[in-house]
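Student: Sequence plus the predicted model coming up.
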Amino acid sequence: MQHNSGVTVTIWIDDGQLQCCGEGFAPGDVVSWNLLEVGPEDFADVVGGDRAAEIDFREEHHGDGDPPPTRLKVLTVTEVHCRYAASSPLTDMSVCRSKAPGGAR
């Protein structure tokens, strides 16, 4: 993504954000997203430390006090898939999930 200032940034967009009320986008589109800064620790367990260090922001539009939207031009799109597995034996109807080792591609 290219920020208004001409700086290229990497933004994580969770599938839940798009499934709920997000709009599709493609390279070349100009979008307006609420961006929250992130650190590598926020995504290291999902995509690994090296890839997580490349992520600058995440898009969020479901929290209280979201920042004002930022206009950006989409340069490229990289899709990430992750496998999940039960993190502990299930003792009731709840499901607890965590990333399966080696699950991110």
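Tutor: Sure thing, it's come through. Note that the structure is predicted; figures quoted are calculated from it, not measured.

Student: contacts and neighbour counts: CA atoms only from here.
Tutor: Will do.

Student: what's the helix or strand for residue 36?
Tutor: Using DSSP states H and E, residue 36 sits within strand 35-37.

Student: ok, longest helix in this structure?
Tutor: Counting residues, the longest helix in the chain under DSSP state H turns out to be helix 15-21.

Student: Which positions within the very next helix or strand once past it qualify as buried?
Tutor: Remark: after helix 15-21, the chain's next helix or strand is strand 30-33, criterion DSSP H and E. Neighbour-count burial for strand 30-33 flags 30, 31, 33 (criterion: 16 or more other Cα atoms under 10 Å).

Student: For strand 30-33, name the packing helices and strands.
Tutor: On a contact count with 3 or more Cα pairs under 8 Å, 6 or more residues apart in numbering; DSSP states H and E, strand 30-33 meets strand 70-73.

Student: adding another structure so you can compare the two:
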Amino acid sequence: MSVWWPTKDDLAWAAKVLRESGKPKMTVGDLKAARWVMADSPTPENPNNKVQYLAIRLLFIKPKLFSRTTMLWEVIREGDESGNTFMIKDMWCERNNDDFHQKLAKGFYFAEATAETK
């Protein structure tokens, strides 16, 4: 997942979309924390498809963690004027666990004792 800061025009666009859809406006804190997120969104036709979202509101962050934490964001899809918002869970995983998490996601990971795990 890629992340970068929005421009003033991006934030003005988000404010307009929220206002026209009757949703709560962004607070000063929301404006400071906002960011663009490029997320994987695979489809059968395009397994490498990526979609851009503007994260407009931080909904949850575990307060006891300073780094390597999970955050839940309310987001608007780039170019979507409907006012529909979605949620994205932004979580940190150790790189050496990537293969493990991929196997779990595919549902065929079987724990076996090996010399490496003893």
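Tutor: Noted; the coordinates are in hand. Owing to the predicted nature of the structure, the values given are computational and were not obtained by experimental measurement.

Student: Can you give me the TM-score here?
Tutor: Once superposed, the chains reach a TM-score of 0.30 (TM-score structural alignment, normalised by the length of the first structure), with 56 aligned residues with a Cα RMSD of 4.5 Å.

Student: quick revisit: quick one: which of the buried residues of strand 30-33 of the first structure is nearest to residue 71 of the first structure?
Tutor: residue 31 (5.5 Å; Cα to Cα).

Student: Just to check, that closest one is in contact with residue 71?
Tutor: Yes - counting by Cα atoms under 8 Å, residue 31 of the first structure does reach residue 71; the two are 5.5 Å apart.

Student: measure stretch 3-18 of the first structure end to end?
Tutor: Stretch 3-18 of the first structure has an end-to-end distance of 20 Å (Cα to Cα, to the nearest Å).

Student: re the thing from before, and the strand holding residue 36 of the first structure, what does it pack against?
Tutor: strand 57-59.

Student: make it 10 Å
Tutor: Strand 35-37 of the first structure sits against strand 11-12, strand 57-59, with contacts defined as 3 or more Cα pairs under 10 Å, 6 or more residues apart in numbering; DSSP states H and E.

Student: any chance of those in JSON lines, plus distance to residue 18 of the first structure and mean neighbour count?
Tutor: Listed next are these as JSON lines, based on distance: least, Cα to Cα, whole Å; neighbours: other Cα atoms under 10 Å:
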{"stretch": "strand 11-12", "distance to residue 18 of the first structure": "11", "mean neighbour count": "20"}
{"stretch": "strand 57-59", "distance to residue 18 of the first structure": "10", "mean neighbour count": "18"}
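
Student: Nearest to residue 85 of the first structure, out of these?
Tutor: strand 11-12 (21.7 Å).

Student: tell me the contacts of residue 75 of the second structure?
Tutor: Neighbouring residues of residue 75 of the second structure by Cα atoms under 10 Å, 6 or more residues apart in numbering: 14, 34-37, 52-58, 84-88.

Student: Now do the buried residues in the helix or strand harbouring it.
Tutor: For residue 75 of the second structure, the host element (DSSP H and E) is strand 71-77. In terms of neighbour count (16+ other Cα under 10 Å), strand 71-77 of the second structure has its buried residues at 72, 73, 74, 75, 76, 77.

Student: Please name the residues that touch the residue nearest to the fourth one when sequence neighbours are not counted.
Tutor: With sequence-adjacent residues excluded and distances taken as Cα to Cα, 6 or more residues apart in numbering, residue 75 of the second structure is closest to residue 55, at 4.2 Å. If you count contacts by Cα under 10 Å, 6+ apart, residue 55 of the second structure has them with 3, 5-6, 14, 30-31, 33-37, 72-77, 85-88.

Student: Return a selection command, for use in PyMOL, containing the buried ones of those residues.
Tutor: Buried residues among the contacts of residue 55 of the second structure (16+ other Cα under 10 Å), as a PyMOL selection:
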select buried, resi 6+14+31+34+35+36+37+72+73+74+75+76+77+85+88
